[in-house]
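**Q** sequence plus predicted model, see below.
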Amino acid sequence: MFRREKEMEKENLIEGRNAVIEALKGDTTIEKLFVASGTKEGSINVVLAKAKEKGITVKFVDRKKLDQMSQTHSHQGVIAETTPYKYYELDDILEYAKEKNEAPFIVILDEIEDPHNLGSIIRTAEVCGVHGIIIPKRRNVGVTSVVYKTSAGAAQHMKIAKVNNINSAIDKLKENNIWIYGAEMEGKEYCFDADLTGPAALVIGSEGQGMMRLTKQKCDVLVKIPMVGRISSLNASVAGGIIMYEILKQRIKRG
């Protein structure tokens, strides 16, 4: 019970000016804002104006108080206390793609534990037109304040589904005629040689071990990124970003 409460605690704070502004623009339920006393310059005025417009309580506190609350250690003088991120269902993501009359474009994360990586992936996914991200309920970081901050507020605009079992989710996607592409160093095909224009789900493995064996076996195609340097692997968010942009590029070229 205590552990669950701590997890909820981590997911009810949004830190940093850009992330808070995006939350204020969206549908996030913000309970109150904590702003460092004496902070009046720059974009903090946008934060205060939006808060006033929405009738959100603003508490001016000593910066040390924010330092104590902060999990990102980079709050920029403002922290929003919210209801925890409301996760979506897999069906919500599929329905969203249908509403946009677009071939589904989904990202599946297989045990990403670094919140900075998750935040970066969400930011890139939002820019690339991804309809939603699927993460497992266990052994994967959730949408914490660090994730919000790293995503520059993109988490506010991304449908993220937490599932009990990644492989069961993959089976459901296949039932909906979605091809599963795994980002894999030892893949047989370069990402730019694969046809990524149709309904697609991209699986990105964990920072250390990559994709789990069964998940890898469930992929229809394993794609790799060309690398000619001495380093044999890429950060999960970088590798995912490269392939997401390849999918976007192919879709744009297809028209």
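**A** Great, that's in hand.
**Q** contacts and neighbour counts: CA atoms only from here.
**A** Noted.
**Q** now the helices for the chain?
**A** Listed in chain order, the helices of the chain (DSSP state H) span 2-10, 17-25, 44-54, 63-69, 90-99, 115-128, 145-150, 166-175, 213-218, 236-254.
**Q** now render those helices as a markdown table, adding mean neighbour count and distance to A183.
**A** Conversion of the helices of the chain to a markdown table gives the following (neighbours: other Cα atoms under 10 Å; distance: least, Cα to Cα, whole Å):
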| stretch | mean neighbour count | distance to A183 |
| --- | --- | --- |
| helix 2-10 | 12 | 29 |
| helix 17-25 | 22 | 29 |
| helix 44-54 | 16 | 39 |
| helix 63-69 | 15 | 37 |
| helix 90-99 | 16 | 21 |
| helix 115-128 | 23 | 13 |
| helix 145-150 | 28 | 22 |
| helix 166-175 | 17 | 15 |
| helix 213-218 | 14 | 9 |
| helix 236-254 | 18 | 7 |
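**Q** next, the one to line up against it:
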Amino acid sequence: MERIQGRNPVMEAIKAEREIDSITIAKGAEGSIKKIVGMAKDRGILIKYADKKKLDEMCESTNHQGVVAIVSEYGYYELDELMEYCNNQEGSPFLIVLDGITDPHNLGAIIRTVDAVGAHGVIIPKRRSVGITPVVVKSSAGAVEHVPVCRVSNIVNAIKELKEHGLWIAALDMDGDSVYRSNMTGPIALVLGSEGKGISRLVKENCDFAVKLPMEGKVSSLNASVAGGVIMYEVLRQRTLKEG
């Protein structure tokens, strides 16, 4: 079993019908806690009440907003399951491939944006990358409950398989062309590199093309989740214009 902390993440877990063993609520907690209690009761989920200190101990932090849920382990998708999911959705497949994101806050923020732009899922490596942790769930504001996440043994092999399914693979790289002059419509997977090193050489060599964000200021790079968010919204903008 795993822990989910925070009001929005717990609420989204209930909405998504995640298997929830119990929800512990801090005594005296108010506001949206009442809505969570109501939703939990409707699903027959066990509700416990405890002192805030107990919740602090459960989470090893005080950032739980007065609610902690004990849930089943996160269910990762296999790559073929993710492609089947994409094929059952409206529009061309739109996936995000993460080559070594290690900061859970970045992964959570990226997944939150993936949900916001209507992308179909995220692919992460099993090694040298953060998985779905309580911090990721909290940082995503619960979006992990609605975004398929696939863990693969080898990113390069996954990219090759995506190509077989007809996707174009675009790397976010400073040596690429401006994303604003690139065609980002159609079936596409956007590859984002790690916070410090960017995309690995082998992964980059297996991408079809590279795009970048114009940098007009003094700083030469953006945080991975920020850059990814801007690119994802450009994909959404181009798709919306094409469909309109």
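**A** On my side now, so go ahead. No experiment lies behind these values; they were computed from the predicted model shown.
**Q** what's the TM-score here?
**A** Scored against TM-score structural alignment, normalised by the length of structure 2, the superposed chains reach a TM-score of 0.97; 243 aligned residues with a Cα RMSD of 1.1 Å.
**Q** ok so, going back, could you dump the helices of structure 1 to TSV with distance to A201 of structure 1?
**A** Shown next, in TSV, are those (distance: least, Cα to Cα, whole Å):
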stretch	distance to A201 of structure 1
helix 2-10	28
helix 17-25	27
helix 44-54	36
helix 63-69	37
helix 90-99	11
helix 115-128	12
helix 145-150	22
helix 166-175	8
helix 213-218	12
helix 236-254	10
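**Q** quick one: closest of the ones you listed to K137 of structure 1.
**A** Counting by Cα to Cα, K137 of structure 1 lies closest to helix 166-175 out of the helices of structure 1; the figure is 9.1 Å.
**Q** which one of the helices of structure 1 lies closest to K224 of structure 1?
**A** K224 of structure 1 sits nearest to helix 236-254 of all the helices of structure 1, at 8.8 Å, using Cα to Cα.
**Q** most distant residue from the middle of structure 1?
**A** Farthest-out residue of structure 1 from its mean C-alpha position, per Cα atoms, centre = their mean: G38, at 32.9 Å.
**Q** tell me how far that one lies from G77 of structure 1.
**A** Computed as Cα to Cα, to the nearest Å, the G38 of structure 1 to G77 of structure 1 distance reads 10 Å.
**Q** need the counterpart of the residue farthest from the centre of structure 1 in structure 2.
**A** Mapped onto structure 2 by TM-score structural alignment, G38 of structure 1 lines up with G28.
**Q** and of the helices of structure 1, who's closest to G187 of structure 1?
**A** G187 of structure 1 lies closest to helix 213-218 among the helices of structure 1, at 10.3 Å (Cα to Cα).
**Q** give me the stretch of structure 2 that that closest one matches.
**A** Using TM-score structural alignment, the residues of structure 2 aligned to helix 213-218 of structure 1 are 201-206.
**Q** what does A103 of structure 1 correspond to in structure 2?
**A** Per TM-score structural alignment, A103 of structure 1 is aligned with S92.
**Q** quick one, what contacts that match?
**A** S92 of structure 2 makes contacts with C86, G186, P187, I188, as judged by Cα atoms under 8 Å, 6 or more residues apart in numbering.
**Q** leaving out sequence neighbours, find the closest residue to the first one.
**A** Going back to what we said before, that points to C86 of structure 2. Excluding the flanking residues, the one nearest C86 of structure 2 by Cα to Cα, 6 or more residues apart in numbering is P93, at 5.5 Å.
**Q** okay but the one you found is in contact with G166, surely?
**A** No - with contact defined as Cα atoms under 8 Å, P93 of structure 2 does not reach G166; the gap is 9.2 Å.
**Q** so which of the two has more stuff around it?
**A** P93 (23 against 13; other Cα atoms under 10 Å).
**Q** so how far is S72 of structure 2 from that one?
**A** Distance of P93 of structure 2 to S72 of structure 2, computed by Cα to Cα: 28 Å.
**Q** ok, back up a step: among the contacts of S92 of structure 2, which one lies nearest to H105 of structure 2?
**A** Distance to H105 of structure 2, by Cα to Cα, is smallest for I188 among the contacts of S92 of structure 2, at 24.7 Å.
**Q** contacts only, for the aligned residue in structure 1 for that closest one.
**A** Counting by TM-score structural alignment, I188 of structure 2 corresponds to A200 in structure 1. A200 of structure 1 makes contact with A103, P104, F105, I106, I178, W179, I180, Y181, according to Cα under 8 Å, 6+ apart.
**Q** what is the nearest of those residues to N18 of structure 1?
**A** Nearest to N18 of structure 1 among those is I106, at 25.2 Å by Cα to Cα.
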